[in-house]
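K.L.:
Dropping the sequence and predicted coords here.
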Amino acid sequence: MSRAFAQDPLFLHLFGNSQLDQRAKNKVTAFVSFMFDKSFFCNEEVWGIFENESLLGTYLIEKPQLNKLQNIKGVFFAIMYSILWSTRISGKTLNLLNSYMRITRSAAPSLTHHYLVMIGVKPEAQGKGLGTAMLLHLLNMVNEDDTSQGVALDTENKENIKLYRRFGFTLSRETQVNHVPVYCMFYQKD
């Protein structure tokens, strides 16, 4: 799935061009792997579309209202994995990721909500409606969840704003993280 994020502005800024540089490719792959591991360990929602046992597209979403045990497990996992993962990335990159998380999470509304961590489709499967199918699945799940008031997300691709608006998201904040533009959006249930 790391190829789905190869041209993402934040990934390019943090890791370099993974299509041209093997070290950057390894870092992107390690980061995406970390995000999947974290999602499974913290009982977050991971959903994907497969064809012939090949993952074509996926999203990772944090659910609202984790119980205390899940929070403790999540913190423990994040600390342990961050220590292991920090050998693969620089302290500067780790600080930028922490800044990104702090800034984007502060842009989310105080309402109880889901948080779309990542959504991506492999390049060879793009343009076939898989992203739309994943967003519709996500919104259906959120609309059926009585504990959630909506979905927050952030994107660094300005052209994604138009796509997310078609699904009912509104732009809540424009900001920057180390000169990378970030667009924070929210879908509020009716």
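P.N.:
Cool, got the structure. Since this is a predicted model, take the numbers as computed values, not measurements.
K.L.:
rest of the way, CA atoms for contacts and neighbours
P.N.:
Fine.
K.L.:
can you pull out the helices in the protein?
P.N.:
Using DSSP state H, the helices of the chain run over 9-15, 22-41, 68-85, 91-107, 130-144, 158-166.
K.L.:
any idea of the angle the fourth one forms with helix 68-85?
P.N.:
Between helix 91-107 and helix 68-85, the angle comes out at 150 degrees (axes from the mean of the first three to the mean of the last three CA atoms, to 10 degrees).
K.L.:
For helix 91-107, name the packing helices and strands.
P.N.:
For helix 91-107, the packing partners by 3 or more CA pairs under 8 Å, 6 or more residues apart in numbering; DSSP states H and E come out as helix 9-15, strand 170-177.
K.L.:
Throw the ones you listed into TSV and include mean neighbour count, thanks.
P.N.:
Listed next are the helices and strands packed on helix 91-107 as TSV, based on neighbours: other CA atoms under 10 Å:
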stretch	mean neighbour count
helix 9-15	19
strand 170-177	16
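K.L.:
Got another one to weigh against that:
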Amino acid sequence: MSEAIRDLQPSDKAAFVALMAEAFARDPLFVAALGEDVGCLGKKAATEVFLSFLFGMTRIMGGAPRGLFVDGQLAGCSLVEPPAGNPIVQTFRPLASLLRFLPVAIRLPLRTTVLLNDYMKATRAAAPGLPHHYLTLVGVLPERQSQGLGRRLVEDALEQSRCHQRSMGLALDTENPANAALYRRWGFEMRETVDIGSLTAYCMFRPTGEHP
């Protein structure tokens, strides 16, 4: 079995969206925000709209969607956002994110938009103030889970942080307590637990250079 991780190109977006929609079908945040009550779009279309936004936003923020291929087939994906290059970029990042999200917000119910916005603000506020990479999403096809592929993608994100001159580590969030326990075993520290409506997010960080 051969494995390879590479940057995903715009032409890979459809494959990314399809894989992550399947991987996150039971994720607490996706269920709460993009469940059955998503207006005229429907659950499937709303999920695709949101994942497409995240794919494009990662590229705007200077990151690259990553894909893990097993025997040439896409089996897992991750979105990793690098630290801003300078204070001016850091200042305008929230504005760029807002402008990018506006077309998405218009297509989603207000309830969904508010929940996603509150989640992103709360979890990012819990991240360290020092320059760091942020693992927005990591997902593996259900039939490929429990094969170590998720850890491969997390390690790939950590390597991006180690190779960056300014990055001091990798931050991530999860709403799944079992995932939080898994990340602890991989060397991540619990920074904060935040409640967003009925959701609890576990905000975690692993400093660069530390190994489990």
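P.N.:
Perfect, thanks for sending it. A quick note: this is a predicted structure, and the numbers were derived from the prediction, not measured.
K.L.:
So after superposing, what's the score?
P.N.:
Here the superposed chains carry a TM-score of 0.87, computed using TM-score structural alignment, normalised by the length of structure 1; 186 aligned residues with a CA RMSD of 2.3 Å.
K.L.:
quick one on the thing from earlier: go through the helices and strands packed on helix 91-107 of structure 1 and name the closest to residue 26 of structure 1.
P.N.:
Checking those against residue 26 of structure 1 by CA to CA gives helix 9-15 as the closest, at 9.1 Å.
K.L.:
re the thing from before, of the helices of structure 1, which approaches residue 60 of structure 1 most closely?
P.N.:
Judged by CA to CA, the one of the helices of structure 1 that comes nearest to residue 60 of structure 1 is helix 22-41, at 6.9 Å.
K.L.:
Would you mark the buried spots in that closest one?
P.N.:
Neighbour-count burial for helix 22-41 of structure 1, counted by 16 or more other CA atoms under 10 Å, picks out 24, 25, 27, 28, 29, 30, 31, 32, 34, 36, 38, 39.
K.L.:
got those residues as CSV, with distance to residue 79 of structure 1 columns?
P.N.:
Below are those laid out as CSV (distance: CA to CA, whole Å):
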residue, distance to residue 79 of structure 1
24, 23
25, 24
27, 19
28, 20
29, 20
30, 16
31, 15
32, 17
34, 12
36, 16
38, 11
39, 14
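K.L.:
Tell me how many other residues crowd residue 185 of structure 1.
P.N.:
25 (other CA atoms under 10 Å).
K.L.:
Report the separation between it and residue 172 of structure 1.
P.N.:
5 Å (CA to CA, to the nearest Å).
K.L.:
Same check on residue 41 of structure 1?
P.N.:
Residue 41 of structure 1 sits 30 Å away from residue 172 of structure 1, going by CA to CA.
K.L.:
circling back: could you dump the helices and strands packed on helix 91-107 of structure 1 to JSON lines with distance to residue 94 of structure 1?
P.N.:
Output for those, formatted as JSON lines (distance: least, CA to CA, whole Å):
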{"stretch": "helix 9-15", "distance to residue 94 of structure 1": "9"}
{"stretch": "strand 170-177", "distance to residue 94 of structure 1": "13"}
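K.L.:
Compare these and give me the one nearest residue 64 of structure 1.
P.N.:
strand 170-177 (19.2 Å).
K.L.:
tell me, that closest one lands on which residues of structure 2?
P.N.:
Using TM-score structural alignment, the residues of structure 2 aligned to strand 170-177 of structure 1 are 189-196.
K.L.:
Check how far the matching stretch sits from its aligned residues in structure 1, on average.
P.N.:
For stretch 189-196 of structure 2, the mean deviation from structure 1 after alignment is 0.9 Å (mean CA distance after the TM-score superposition for structure 1).
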